[in-house]
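In: build the 3D model from these lines:
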Amino acid sequence: MEIKVINRSEHQLPHYETLASAGMDLRANVEKPIVLKPLERAIIPTGIFIELPIGYEAQVRSRSGLAAKKGITVLNAPGTIDADYRGEVGVILANISSEDFVIENGERIAQLVIAKHERAIWVEVDALSDTTRGEGGFGSTGTK
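Out: Have a look, this model is predicted:
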């Protein structure tokens, strides 16, 4: 699948690191380093603008290494970029660690996954079909 892109950064386009990768790394496009203090959040620019085909979305997700090792996460993960959005791709990063985190220009800060989606048509009914689970949710099936 081809996706139209404008790159207003000095960095390479997002790309797959391996043949089986689902996500492509997004890089920070900042003039000077940004310090994210504990429990702070910020929208980090990437310099990337995309045009997706209708029926597709781009999902912005945390990088597992940053999350596990540094406590840096994409706040609304996965963030959705709709097919009709033409602005710059920004990443809402949050620091949930107890230490400052410095975001440098060109640093890989998130992943971008392109995904096909369906459009739902709501059908109002008076009742839903019965299941064994029923209305049980939020841990109702147990932990072990």
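In: rest of the way, CA atoms for contacts and neighbours
Out: Will do.
In: how long is stretch 15-25 end to end?
Out: 7 Å (CA to CA, to the nearest Å).
In: give the buried residues for that stretch.
Out: 23-25 (16 or more other CA atoms under 10 Å).
In: and which of the residues you listed is nearest F138?
Out: F138 lies nearest to G23 out of the buried residues of stretch 15-25, by CA to CA, at 28.6 Å.
In: need the contact list for the closest one.
Out: Residues counted as contacts of G23 (CA atoms under 8 Å, 6 or more residues apart in numbering) are 16, 111-114.
In: here's the other one to compare against:
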Amino acid sequence: MEIKIKSESGIVPAYETAGSAGMDIRAYLKEPVELLPGQRALIPTGIYLEIPEGYEVQIRARSGLAIKRGIGLVNGIGTIDSDYRGEVKIALINWGDEPFVISNGERVAQMVAARYEKVEFTVAEELSETERGSGGFGHTGV
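Out: The predicted structure is shown next:
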């Protein structure tokens, strides 16, 4: 699949290893941004995408930043829709207990391209039975 990209910094997201599912995205900053514990910030990347219809780009946290520094995404996983043409910005939060400084060019998130299906709902009075039924959160044990 091909996605058109415009990059103000000249840096394009890239796979760091041959087996990577996600491409690392870098911050595009004029000056460093300090995230205090509990603080959120929208981090610019300087990239703009033209995603084919039927696809989305998911923005995900980088596992190393999450476990080592407590840095995650405010919305868990972000979605960039195929009709969005604005700058990709990363909604970061500092879940850690120490300030974290983000510098220009730092890898702040990863993105994964994914195909999706549009659905149509059929309103029903009843749903079919399954072995699981309505068992939810933790019903099979911890």
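In: care to give me the TM-score?
Out: For this chain pair, the superposition-based TM-score is 0.97 by TM-score structural alignment, normalised by the length of structure 2; 142 aligned residues with a CA RMSD of 0.8 Å.
In: out of the buried residues of stretch 15-25 of structure 1, who's nearest D130 of structure 1?
Out: Nearest member of those to D130 of structure 1, counting by CA to CA, is G23, at 37.4 Å.
In: please report the distance of the aligned partner of that closest one in structure 2 from V112 of structure 2.
Out: Structural alignment (TM-score structural alignment) places G23 of structure 1 against G22 in structure 2. To V112 of structure 2, G22 of structure 2 is 5 Å away according to CA to CA.
In: please report how far the residue nearest to L35 of structure 2 when sequence neighbours are not counted lies from K68 of structure 2.
Out: The spatially closest residue to L35 of structure 2, leaving aside those adjacent along the chain, is F100, at 5.1 Å (CA to CA, 6 or more residues apart in numbering). F100 of structure 2 sits at a distance of 11 Å from K68 of structure 2 (criterion: CA to CA).
In: could you do Y48 of structure 2 as well?
Out: Distance, Y48 of structure 2 to K68 of structure 2, by CA to CA: 29 Å.
In: between the two, which has more neighbouring residues?
Out: Between Y48 of structure 2 and K68, counted using other CA atoms under 10 Å, the more crowded position is Y48 (17 against 9).
In: hmm, E87 and that one touching each other?
Out: Yes. Counting by CA atoms under 8 Å, Y48 of structure 2 sits close enough to E87 to count as a contact (4.9 Å).
In: what about the strands in structure 2?
Out: Under the criterion DSSP state E, structure 2 contains strands at 4-7, 23-26, 33-35, 40-50, 55-60, 71-73, 78-80, 87-94, 100-102, 107-115.
In: how about CSV for the ones you listed, with distance to V142 of structure 2 added?
Out: Converted to CSV, those look like this (distance: least, CA to CA, whole Å):
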stretch, distance to V142 of structure 2
strand 4-7, 43
strand 23-26, 33
strand 33-35, 34
strand 40-50, 32
strand 55-60, 26
strand 71-73, 25
strand 78-80, 28
strand 87-94, 28
strand 100-102, 33
strand 107-115, 30
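In: can you give me the buried ones in stretch 112-127 of structure 1?
Out: 112-114.
In: residue contacts, the residue nearest to the spatial centre of structure 2?
Out: By CA atoms, centre = their mean, the mean C-alpha position of structure 2 lies nearest to I59, the distance being 1.6 Å. With contact set as CA under 8 Å, 6+ apart, I59 of structure 2 has these partners: 77-80, 90, 109-112.
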